[in-house]
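[1] Provided below are the primary sequence and the corresponding predicted coordinates.
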Amino acid sequence: MEVAVWDTYVTKKDGKTMHFDIIVPSNNKDTNIIFNYGKEYLRTKGLENLEISSKECVFCHIEILKPECEDAIHKKGYFIYEMENCN
């Protein structure tokens, strides 16, 4: 399965930039759904008031689904790959 990777940068209230990827099936091109996945993830971090839009989240590339993402993609429709300042 091919997935689309959406590169996301969100500035937290402490000024640090949170960097993560939202990974979705490549046929999902609805940015409202993709941004909502990002907002859902931010809520799990207690950051429900942060904005995600085309300014913070952009399509990056298509890749083959990695095994560590597969379960989340099938259950929730997306996977979050945390990179910087996500904890």
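    Everything's here; your move. Residues are numbered from 1 along each chain as shown.

[2] can we go C-alpha only for contacts and neighbour counts from here?
    Noted.

[3] tell me which residue of the protein is furthest from the middle?
    Within the chain, the residue lying farthest from the chain centre (CA atoms, centre = their mean) is D14, at 20.4 Å.

[4] which SS class is that one?
    Three-state call for D14 (DSSP: H, G, I helix; E, B strand; the rest coil): coil.

[5] next one: S54
    Here S54 is recorded as coil under three-state DSSP.

[6] tell me, what residue is most central in the chain?
    Most central in the chain under CA atoms, centre = their mean is I22, positioned 2.2 Å from the mean C-alpha point.

[7] put this next to the previous one:
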Amino acid sequence: MKTAVWDTYVKKQNGETMHFDLIVPEEMTDQQTIFGYAKDYLKSKNQPYENFGAEQSRFCHIESAKPSVQDEIKKKGYYIVEMEGCD
């Protein structure tokens, strides 16, 4: 499965930066849906998400997904790779 990687940076409530990659199927291009996935993730981390948009997340590249990533995408539509400040 080919996937689109969205490089995402969000300012946390404590002022630190949260960096994660949002991975969706390559054919998904609707930004509202993609940003909705990011908001769901931020909500699960108790971080502000109301004003999330294109300023925080940008398309980065296309890559082949590992089977475990594919399984997660099939279940919920997306996969998150936590890079920094996501704890």
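    Yep, it's here. This is a predicted model, so every value here is computed, not measured.

[8] distance check, the residue farthest from the centre of structure 1 against N85 of structure 1.
    From D14 of structure 1 over to N85 of structure 1 the distance is 11 Å, taken as CA to CA, to the nearest Å.

[9] before we move on, what about M1 of structure 1?
    29 Å.

[10] in terms of packing, which of the two has more residues around it?
    N85 (13 against 9; other CA atoms under 10 Å).

[11] I'd like to know how far the nearest residue to that one once chain neighbours are set aside sits from V24 of structure 1.
    Distances taken as CA to CA, 6 or more residues apart in numbering place M18 nearest to N85 of structure 1, at 4.8 Å, with adjacent residues excluded. Noted for M18 of structure 1: a distance of 19 Å to V24 of structure 1, by CA to CA.

[12] neighbour count for the two, which is higher?
    Taking other CA under 10 Å, M18 of structure 1 and V24 do not tie; V24 has more neighbours (27 against 16).

[13] would you agree that one is in contact with I73?
    Yes. Here V24 of structure 1 lies in contact with I73, judged by CA atoms under 8 Å, at a distance of 6.8 Å.

[14] overlap in contacts, the two.
    Taking CA atoms under 8 Å, 6 or more residues apart in numbering as the contact rule, V24 of structure 1 and I73 both touch F79.

[15] good, wrapping up.
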